[in-house]
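Undergrad: Predicted model follows, preceded by the sequence.
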Amino acid sequence: MKMITRPAMATLSIVFASTAYGFGGACIPLTGVVQSTPDGACTIRGAQSAWSGSELPDPLLADVLPSSVPAASLCFTVKGFGTAQFSGSAGLTTVLAGNRTPQGEFVPRGPTPLTFESGVRAGLTSFTAQTVLTGKVFAGPKQLSGKLYTKDTGTITADGKVAEILKIVGGTKGFAGATGTIAIAGQELGGFAVYTGEICPGQ
């Protein structure tokens, strides 16, 4: 398996929502910027042990690959900047990927990460990750807070540019039962990436 040269981690930003949005099932639009940095301590391991998402956590690459692979290339800390503040941890994971036939049969191709070997896609690697964040969402006078759990799928270039989809799979307190999808694009590691999407509270 080819290693990711400058892996990106998955993140979610929790941001301001206008007073037009409330709770009780209404989805709140999200937009902003996010930044991640390598985490040699691999903090996601501790956060994952208390995972309360609707889907079980995936195996971390930091626990699957040889100890000679530095954790700082596989685990990350996350910070969001904008009208709300949030922070958390993330880690690259290994998940079985494949294709579906016209008959709906799943044909496995291998575990992530997956790297294109040649051609115009050479240097692109598909990856999976998971993230645990602590933060707040505001909607007028109302506020949601707690931990949020996401499972993430993306592609990264050799120079660290990322395109990524985050699936919200629940959380704690105000984010219990939350769903939603976030798209991220940009220089997430060592720079800034832009995200757009929505969170749909479960309460």
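TA: Happy to help now that I have it. Residues are numbered from 1 along each chain as shown.
Undergrad: From here on, just use CA atoms for contacts and neighbour counts.
TA: Noted.
Undergrad: Just the terminal-to-terminal distance for stretch 96-110.
TA: 6 Å (CA to CA, to the nearest Å).
Undergrad: oh, I was asking about stretch 16-30
TA: 7 Å.
Undergrad: And for stretch 151-167?
TA: Termini of stretch 151-167 sit 5 Å apart (CA to CA).
Undergrad: roughly how far apart are G170 and F81?
TA: 22 Å.
Undergrad: before we move on, what about A97?
TA: From A97 across to F81, the span is 33 Å (CA to CA).
Undergrad: Check F16 too.
TA: For F16 relative to F81 (CA to CA), the value is 11 Å.
Undergrad: From the neighbour counts alone, determine which of the two ranks first.
TA: F16 (21 against 16; other CA atoms under 10 Å).
Undergrad: shouldn't the more buried one be in contact with F138?
TA: Yes - if you go by CA atoms under 8 Å, F16 and F138 touch, sitting 5.2 Å apart.
Undergrad: can you give me the helices in the protein?
TA: 44-48, 61-64 (DSSP state H).
Undergrad: put this beside the first:
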Amino acid sequence: MFNTAPFRFLKIFGFILFVTVLYSCDKEVPLKFTETQIIDRDETTIEINIPKAEGHSEAAKQINSALSQFVNSVLNIENSYPINVDTKKSIAGFKKSYANFKTQMGNKLYTNLPVWEVIIDGEILYTNKTLISMAMTSGVNTGAAHGNLVFEFYNFDIKTGKQLTTKNLINDVQAFTILAKKYYDKELLSANESRISAFEAKAFEIP
């Protein structure tokens, strides 16, 4: 689902970003990670597979909170509740939104409505003794001609769990932007017209 040319570029970009960080990686990362997996197929289809930091340290809490907020923001179709709620409540809210939609549209359309689908994946891209980098992707299909895809990258200080910004990671952001754009343009050359038009709508910039 996420094996598109723009997404391949994003993964390449993420890798370049991480290997340019001026940190060494000669010691084992103290945080351990497992995977949170949720599969809920009822009136809607919800699949969630994301990393989970183990333990009760502040770093683990901060990382898990950030990833949970990403999940909740995807499920919060109607923006009807805060994104820092429990994920179970977000799932219930997504189902409720679909039920309301089905009731409203069912009175107007004499046909079966498509099932809403959400797929959320997360993976660890890079770790060392100082930071951990993750990619989060989501795909939401609510019956439109095309689903909605979202890609987000997270860099965390492994000791505190604080999210790191580009300026925390790159000494010369301007020079790095020029380098990254070369890879971006190369990926666009191999993409189809619809993908190109979607990504050319906005000027290239580093997150």
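TA: Received, thanks. The structure displayed is predicted, hence computed values, not measured ones.
Undergrad: Tell me how the two chains score on TM-score.
TA: The TM-score (TM-score structural alignment, normalised by the length of structure 1) is 0.30; 109 aligned residues with a CA RMSD of 5.8 Å.
Undergrad: can you redo the helices of structure 1 as JSON lines with mean neighbour count and distance to V33 of structure 1?
TA: Converted to JSON lines, the helices of structure 1 look like this (neighbours: other CA atoms under 10 Å; distance: least, CA to CA, whole Å):
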{"stretch": "helix 44-48", "mean neighbour count": "18", "distance to V33 of structure 1": "21"}
{"stretch": "helix 61-64", "mean neighbour count": "17", "distance to V33 of structure 1": "26"}
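Undergrad: Turn those helices into a markdown table, including distance to T115 of structure 1.
TA: As requested, the helices of structure 1 are exported to a markdown table (distance: least, CA to CA, whole Å):
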| stretch | distance to T115 of structure 1 |
| --- | --- |
| helix 44-48 | 24 |
| helix 61-64 | 15 |
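Undergrad: just so I know, which of these lies nearest G146 of structure 1?
TA: helix 44-48 (13.1 Å; CA to CA).
Undergrad: list the helices and strands that closest one packs on?
TA: strand 86-93, strand 125-139 (3 or more CA pairs under 8 Å, 6 or more residues apart in numbering; DSSP states H and E).
Undergrad: Tell me which of those strands sits most buried.
TA: Most buried of the helices and strands packed on helix 44-48 of structure 1, by mean neighbour count (mean count of other CA atoms under 10 Å): strand 86-93, with a mean of 27.
Undergrad: Buried residues of stretch 176-183 of structure 2, list them for me.
TA: Judged by neighbour count (16 or more other CA atoms under 10 Å), stretch 176-183 of structure 2 contains these buried residues: A180.
Undergrad: Same question for stretch 94-106 of structure 2.
TA: Those would be F94, K95, S97, Y98, K102, for stretch 94-106 of structure 2 by 16+ other CA under 10 Å.
Undergrad: Strands along structure 1, start to end?
TA: Taking DSSP state E as the test, the strands found in structure 1 are 16-17, 28-38, 75-81, 86-93, 96-100, 106-111, 114-115, 125-139, 142-156, 162-171, 179-186, 193-200.
Undergrad: possible to save those strands as CSV with distance to I44 of structure 1?
TA: What follows is these, written out as CSV (distance: least, CA to CA, whole Å):
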stretch, distance to I44 of structure 1
strand 16-17, 25
strand 28-38, 12
strand 75-81, 7
strand 86-93, 5
strand 96-100, 21
strand 106-111, 20
strand 114-115, 22
strand 125-139, 7
strand 142-156, 11
strand 162-171, 15
strand 179-186, 20
strand 193-200, 20
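Undergrad: Go through these and name the closest to D63 of structure 1.
TA: strand 86-93 (9.1 Å).
Undergrad: Counting by contacts, list what that closest one packs against.
TA: Using 3+ CA pairs under 8 Å, 6+ apart: strand 86-93 of structure 1 touches helix 44-48, helix 61-64, strand 75-81, strand 125-139.
Undergrad: is it possible to export those to TSV including distance to K151 of structure 1?
TA: Shown next, in TSV, are these (distance: least, CA to CA, whole Å):
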stretch	distance to K151 of structure 1
helix 44-48	12
helix 61-64	14
strand 75-81	14
strand 125-139	4
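Undergrad: now for the ones you listed, which one comes closest to C200 of structure 1?
TA: Of all those, it is strand 125-139 that lies closest to C200 of structure 1, at 11.0 Å by CA to CA.
Undergrad: Which strands and helices lie in contact with that closest one?
TA: Using 3+ CA pairs under 8 Å, 6+ apart, strand 125-139 of structure 1 sits against strand 16-17, helix 44-48, strand 86-93, strand 114-115, strand 142-156.
Undergrad: For F127 of structure 1, which of the ones you listed is the nearest?
TA: strand 142-156 (5.4 Å).
Undergrad: can you give me the angle the closest one makes with strand 86-93?
TA: Between strand 142-156 of structure 1 and strand 86-93, the angle comes out at 30 degrees (axes from the mean of the first three to the mean of the last three CA atoms, to 10 degrees).
Undergrad: Good, wrapping up.
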